[in-house]
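Trainee: Provided below for reference: sequence and predicted model.
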Amino acid sequence: MFTGIVEELGEIVGVEPSDGSVTLTVRGPLVTQDAVHGASIAVNGVCLTVVDAKDETFTADVIKETLDKSGLGALAPGSKVNLERPVRLSDRLGGHLVQGHVDGVGEIISREPGERWDVVTVSLPSDLARYVVDKGSITVDGISLTVVEAKADRFSVALIPTTLALTTLGHKKPGDPVNLEVDVVAKYVERMLGDRR
């Protein structure tokens, strides 16, 4: 479980394809400080299992299912990625509950720069629209954000200077893909209400 509060802007340093899967090597000095084989680290919002960690890098295997349902397949050496270690039970929950299970991939539609923040509009797969509401939570590339406005095929978020400086969303341009995870609480509520009918 994660919070969507990015700890570090890491970098892809290796991509090794193999039979439809990929082994990623990621540089992240902060998140590798206590990383061991089997640990979880979210990479752009996708929970990955550490295979090996050394010299401020870690490797993780990414299977075809994950490549098909996330934007990780588009990563190449030099790509910047948002990194977060799992939340500990003693930690404050600064963002919202994030599982690291991507629900779909959106695309940056537009950016409206402001003096202190940017408003970014992201396309929304139709099957996810029912879970996204104005002032609700959504995870974009692993970042916990508040929805400014939700529509049937898109939503907008306002990015503060810290988010712009310390995450991939400060660098993404229209046309770039982003991983989306909707609020898991909304999915459970829908399931419970559906079972009562």
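Mentor: Thanks, I have it.

Trainee: all contacts plus neighbour counts: C-alpha atoms, from now on.
Mentor: Will do.

Trainee: For this protein, just list every one of the strands.
Mentor: 8-18, 21-27, 40-43, 46-54, 57-62, 80-84, 104-113, 118-123, 137-140, 143-150, 154-159, 177-182 (DSSP state E).

Trainee: Just confirm G10 contacts K80, I think it does.
Mentor: Yes - the pair G10 / K80 is scored as a contact, 5.7 Å apart, by CA atoms under 8 Å.

Trainee: adding another structure so you can compare the two:
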Amino acid sequence: MFTGIVEETGTVADVTVTDDGRRLRIAGDEVLADVDHGASISVSGVCLTVEAYDETSFEVFLASETVEKTYLGEVGVGDVVNLERAMPADGRFDGHVVQGHVDTTATVRSVEPVGEDWRFEFDLPEGFGRYVVEKGSVTLDGISLTVADRDEDGFAVAIVPTTYDLTNLSEKAPGDPVHLEVDVVAKYVENMLDDAAV
């Protein structure tokens, strides 16, 4: 479980393609402070397991399902990703409950500076609009964000300078994909209502 408060950005240092999937080596700093074999790290919102590590980087494996459901199958050496270690049981709980289970990818519709802040708009894939509500929580590339506005086909978020500077949002442009994890509470409510209707 994660909070959606990105600790740092990392850089893809190496990519290896195998018959079973893809292996990434990611250079980082903060997330390596107490890393261990088998630890969970959110990589741009995708919960991945550390298979190997050294003082400057860690290695994760992308199974075929991960490659199919995320854009990590397309990242290359030099690409920037958001990193967060799993939430400690005795730590502060900022952000919101983030599982690291990406639901889909959304597409950046527009990026606009607004004073010192930024407004990002995203197009939503069909079928996911019911999970996104104005003032509700969403996770984009592992970042816990609040929905500022909602329209028929997408939504907007306001990005403060710190978030813009410390995450890979500063690398995003219209047409780029982002990982979307909707609020898990919405999915539980939907499931309960479906069960009640049976």
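Mentor: Perfect, thanks for sending it. Everything numeric in this text was worked out from a predicted model, so none of it was measured.

Trainee: Excluding chain neighbours, what is closest to L67 of the first structure?
Mentor: Excluding the flanking residues, the one nearest L67 of the first structure by CA to CA, 6 or more residues apart in numbering is G73, at 5.0 Å.

Trainee: Name the nearest residue to the aligned residue in the first structure for V6 of the second structure, sequence neighbours excluded.
Mentor: Residue pairing (TM-score structural alignment): V6 of the second structure is matched to V6 of the first structure. Leaving aside its chain neighbours, V6 of the first structure sits nearest to E84 (5.3 Å; criterion: CA to CA, 6+ apart).

Trainee: Number of residues surrounding that neighbour?
Mentor: E84 of the first structure has 29 neighbours, counted by other CA atoms under 10 Å.

Trainee: surely it meets V31?
Mentor: Yes - using CA under 8 Å, E84 of the first structure is in contact with V31, at 6.9 Å.

Trainee: ok so, going back, how near is the residue nearest to V6 of the first structure to L75 of the first structure?
Mentor: To L75 of the first structure, E84 of the first structure is 17 Å away according to CA to CA, to the nearest Å.

Trainee: try V26 of the first structure
Mentor: 11 Å.

Trainee: which residues are in contact with both of those two?
Mentor: Common neighbours of V26 of the first structure and L75 (criterion: CA atoms under 8 Å, 6 or more residues apart in numbering): I12.

Trainee: In a markdown table: the strands of the first structure, plus distance to M1 of the first structure.
Mentor: Formatted as a markdown table, these follow (distance: least, CA to CA, whole Å):
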| stretch | distance to M1 of the first structure |
| --- | --- |
| strand 8-18 | 17 |
| strand 21-27 | 20 |
| strand 40-43 | 9 |
| strand 46-54 | 9 |
| strand 57-62 | 18 |
| strand 80-84 | 10 |
| strand 104-113 | 18 |
| strand 118-123 | 24 |
| strand 137-140 | 13 |
| strand 143-150 | 13 |
| strand 154-159 | 23 |
| strand 177-182 | 13 |
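
Trainee: right, and the ones you listed - which one's nearest E190 of the first structure?
Mentor: strand 177-182 (12.6 Å; CA to CA).

Trainee: Specify, as a residue range, where the closest one falls in the second structure.
Mentor: Using TM-score structural alignment, strand 177-182 of the first structure pairs with 177-182 in the second structure.

Trainee: Just give me the mean distance for that stretch relative to the first structure.
Mentor: On superposition with the first structure, the mean distance recorded for stretch 177-182 of the second structure (mean CA distance after the TM-score superposition for the first structure) is 0.4 Å.

Trainee: So what touches that stretch?
Mentor: Contacts with stretch 177-182 of the second structure, where a contact means CA under 8 Å, 6+ apart, come from 44-46, 70-71, 98, 100-108, 131-132, 137-142.

Trainee: change it to 6 Å
Mentor: 102-107, 138-141 (CA atoms under 6 Å, 6 or more residues apart in numbering).

Trainee: Could I have the buried ones of those residues as PyMOL selection syntax?
Mentor: Buried members of those, defined by 16 or more other CA atoms under 10 Å, are picked up in PyMOL with:
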select buried, resi 102+104+105+106+107+138+139+140+141
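
Trainee: which residues touch V15 of the second structure?
Mentor: 23-24.

Trainee: In the first structure, what sits opposite it in the alignment?
Mentor: In the first structure, V15 of the second structure lands on V15 (TM-score structural alignment).

Trainee: what's the spacing between its match and S70 of the first structure?
Mentor: Counting by CA to CA, the gap from V15 of the first structure to S70 of the first structure is 16 Å.

Trainee: who's in contact with the closest residue in space to E59 of the second structure that isn't next to it in sequence?
Mentor: Spatially, and ignoring its direct neighbours in sequence, E59 of the second structure is nearest to R25 (4.3 Å; CA to CA, 6+ apart). For R25 of the second structure, the contact set (CA under 6 Å, 6+ apart) comprises 13-14, 58-59.

Trainee: from those, which single one is nearest V35 of the second structure?
Mentor: Nearest to V35 of the second structure, judged by CA to CA, of the contacts of R25 of the second structure is F58 at 8.6 Å.

Trainee: what about the closest one, neighbour count?
Mentor: Neighbour tally, F58 of the second structure, other CA under 10 Å: 25.

Trainee: Could you pick out the longest helix of the second structure?
Mentor: helix 184-197 (DSSP state H).
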